[in-house]
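K.L.:
give me a model of this one.
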Amino acid sequence: MQVAKRKRVIKKAIRRRGAHLLEAVRPPGTALKRRAPLPDRSATRLVASPVFVLSSVRSGSTLLRVLLNSHSRVRAPHELHLRTLKVEPSRKYSADIMEAVGLTLTELEHLLWDRVLHHELLKSRKSVIVDKTPSNALQWQRISSAWPQARYIFLQRHPAAVVESVMNRRREADLDIVVKEVLEYLVGVETARQSLEGLTVRYEDLTADPADTTKKICAYLGVPWESSMLDYGSHDHGPIKPVFGDWSANIKSGTIQPARPLPRREDVPEELREITRLWGY
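P.N.:
Sure, this is the predicted structure:
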């Protein structure tokens, strides 16, 4: 009973910290925008049930992406950054015209995003599409409104290991700033995990037992498991660019590399200790 009570307390603390964090990072003098739930437009979607990986940066999402993309029925493209695709009417009256036919500017953007996913599916001739852009963890409310039938994979990695990985990549980075950035992603993943149905996957499990972990993912996606997924280096995963994901030496090796040893408890930054305990590390 005490353990369950403690978990509830920690979850409430995470939610409070998330609210405080969002307040802290918003530009001075601006109000924190809260999106109202959008109407269910699933009948207009070309892709009714896309899959979104919700994770922090440096959590192994590129490894998961290339493993899934190696499946004969799963298309997992490079990071799509859908939220950067905007609709900007060139005339003042355009918004009124679109609203008259039931399309707000937000919904027009959702139609554009949906068309991009559909384009990727048609091009690949596959049946399931997975988008693993880390910033999806910061806009999961809008994604769930745009695709009410979307599916989610919550990808976890030890929070302190995420920070360590970011620091290794950004040699001159400020540790406090990185911790704050990582916490924002982790809070996004955790609040989505509490609010949405989905499958939770650990990066450490993916690297330690990729066959068992990918079997669970395939079962969730409704596709048969294929052992060839694990040999991702023999498949074409598209061009390599920094904004497309992590293309470190480990990923380029074409084989699954073991995760680094977990950080010691005393090495976990104070700001990350609540969510580290919540995730069972």
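K.L.:
from here on, contacts and neighbour counts on C-alpha atoms
P.N.:
Will do.
K.L.:
what residues are up against the residue most central in space within the chain?
P.N.:
Nearest to the mean C-alpha position of the chain, counting by Cα atoms, centre = their mean, stands L54 at 2.3 Å. Residues in contact with L54 (Cα atoms under 8 Å, 6 or more residues apart in numbering) are 132-134, 136-137, 140, 152-155, 189.
K.L.:
how close does it get to R6?
P.N.:
25 Å (Cα to Cα, to the nearest Å).
K.L.:
now do V47
P.N.:
For V47 relative to R6 (Cα to Cα), the value is 40 Å.
K.L.:
next, the second sequence, to be compared with the first:
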Amino acid sequence: MNTIFIIGQHRTGSTLLKNILNVHSQVIMAFDEMNLYEPFRKNTLDKFLKKSNLTTNELINLLKKRNIYGTFWRDFENSGITFVELEKELNKENKLDEQIVLTAVLQLLKEKSNVKMAGVKYPVHIRKISNLLKYFPDAKIIFLTRNPKAIIASKINDPATKKRKEQSKIKAWFIHYFTLLYFCFEYNLSIKIFFRNKENLYLVTYEDLVLHKEKTVQQICEFLGIGFEKEMLLVSGKQSSFNNTNNKTFHQDSIEKYKKVLSSFDSRLIDFLTRKSFRNIQNEPHPHL
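P.N.:
This next block holds a predicted model:
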């Protein structure tokens, strides 16, 4: 099956890239992320499958109750696939596992849209890319990354984080620096995993996607084996957490907006913790430039 996966860290521009690909006449992208193997979550799809030998009927009930973590699973009715269609596809198998469920979903998306390729952003956490390579050895996998300062500033600045920080000054300080340190750790991990698997990955940076959009998208299409379509340049991603409402410029502006969000101490701390990884990925040849 012709499959596209976008992997990487959160806050790297995955919605923008997903929307660009989804405009293509021969591509259908799942409407949101699946988040298998997500750390600190007890209700991811993989954990439900491992806890017990889930039947198809039990899985469908979990989806209907919105009990599975990940926007795609929680809001499954927005996927364009009916519960009946998924149940029929999964009933062909004797036992369910992650590979079978993901394959069934992507196959249904592809068939219902009558396209060449189906894909999803963040099907699995970056640390489990080996599972993705095992399940889908012929998949086209795009590794998406971004300046770590921009990633962290975007996360710190998002409404959910801001709301949690409003509870108390002490809690706000803890949340702020836990977020910063955890995302630095995740950034270093993602870059390490990229280099460990780079022969199977196609590198794209958010900065390239914004500043060199046409050339970058053209080369992504070449990597995927599909023709470039100009409509792909006309879409945008979700609204930036930096609150710029001008759709024509907010992606470009967001590249430098971290400077207004991070304190000088935060900026130096991120530099100290991620400098080596950031330098290594900057020095890695970008296939589209």
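K.L.:
got a TM-score for the two of them?
P.N.:
Put the two chains on top of each other and the TM-score (TM-score structural alignment, normalised by the length of structure 1) is 0.65; 211 aligned residues with a Cα RMSD of 3.0 Å.
K.L.:
with neighbour numbers in mind, choose between V47 and R6 of structure 1.
P.N.:
V47 (23 against 12; other Cα atoms under 10 Å).
K.L.:
got the residue ranges for the strands in structure 1?
P.N.:
Taking DSSP state E as the test, the strands found in structure 1 are 51-54, 74-75, 128-131, 151-156, 199-202.
K.L.:
which position in structure 1 pairs with K128 of structure 2?
P.N.:
In structure 1, the residue paired with K128 of structure 2 is Q139, using TM-score structural alignment.
K.L.:
how many neighbouring residues does that match have?
P.N.:
15.
K.L.:
re the thing from before, want to throw the strands of structure 1 into TSV with distance to S228 of structure 1?
P.N.:
TSV is the format used below for these (distance: least, Cα to Cα, whole Å):
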stretch	distance to S228 of structure 1
strand 51-54	21
strand 74-75	13
strand 128-131	17
strand 151-156	21
strand 199-202	20
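K.L.:
residue contacts, the residue lying closest to K215 of structure 1 once chain neighbours are set aside?
P.N.:
The spatial neighbour of K215 of structure 1 that comes closest, neighbours along the chain excluded (Cα to Cα, 6 or more residues apart in numbering), is W225 at 5.5 Å. Counting by Cα under 8 Å, 6+ apart, W225 of structure 1 touches 214-215, 218-219.
K.L.:
most neighbours among the residues you listed, please name it.
P.N.:
T214 (22 neighbours).
K.L.:
residue in structure 2 paired with that one?
P.N.:
By TM-score structural alignment, T214 of structure 1 lines up with V217.
K.L.:
run through the residues that contact that match.
P.N.:
Neighbours of V217 of structure 2 in contact, by Cα under 8 Å, 6+ apart: 209, 228, 232-233.
K.L.:
and those residues, which is closest to I270 of structure 2?
P.N.:
L209 (23.0 Å; Cα to Cα).
K.L.:
in this structure that closest one contacts Q218, no?
P.N.:
No: counting by Cα atoms under 8 Å, L209 of structure 2 sits too far from Q218 to count as a contact (10.6 Å).
K.L.:
nearest residue to the aligned partner of E190 of structure 1 in structure 2 other than its sequence neighbours?
P.N.:
Counting by TM-score structural alignment, E190 of structure 1 lines up with K192 in structure 2. Nearest non-adjacent residue to K192 of structure 2, counting by Cα to Cα, 6+ apart: S277, 7.6 Å away.
K.L.:
could you measure from the one you found over to N244 of structure 2?
P.N.:
Applying Cα to Cα to S277 of structure 2 and N244 of structure 2 gives a distance of 29 Å.
K.L.:
nearest to D267 of structure 1, out of the strands of structure 1?
P.N.:
So among these, strand 151-156 is nearest, using Cα to Cα, at 18.3 Å.
K.L.:
which residues of structure 2 does the closest one align to?
P.N.:
So strand 151-156 of structure 1 sits over residues 140-145 in structure 2, by TM-score structural alignment.
K.L.:
once aligned to structure 1, how far is that stretch on average?
P.N.:
By mean Cα distance after the TM-score superposition for structure 1, the fitted stretch 140-145 of structure 2 averages 1.2 Å away from its aligned residues in structure 1.
K.L.:
work out the gap between stretch 259-276 of structure 2 and the centre of the chain.
P.N.:
The chain centre lies 23 Å from the centre of stretch 259-276 of structure 2; the measure is Cα atoms, centre = their mean, to the nearest Å.
K.L.:
where does stretch 112-129 of structure 1 end up in structure 2?
P.N.:
Counting by TM-score structural alignment, stretch 112-129 of structure 1 lines up with residues 101-118 of structure 2.
K.L.:
need the contact partners of the matching stretch.
P.N.:
1-4, 25-30, 80-81, 85-86, 89-90, 119.
K.L.:
show the buried residues in those.
P.N.:
The neighbour count (16 or more other Cα atoms under 10 Å) marks 2-4, 25-30, 86, 89-90, 119 as buried among the contacts of stretch 101-118 of structure 2.
K.L.:
in the residues you listed, find the pair that's most separated.
P.N.:
S25 and L90 (27.3 Å).
K.L.:
follow-up on the earlier one: what's the closest of the contacts of W225 of structure 1 to D267 of structure 1?
P.N.:
D267 of structure 1 lies nearest to T214 out of the contacts of W225 of structure 1, by Cα to Cα, at 30.4 Å.
K.L.:
quick one: that closest one from T276 of structure 1, how far?
P.N.:
Distance from T214 of structure 1 to T276 of structure 1, by Cα to Cα: 24 Å.
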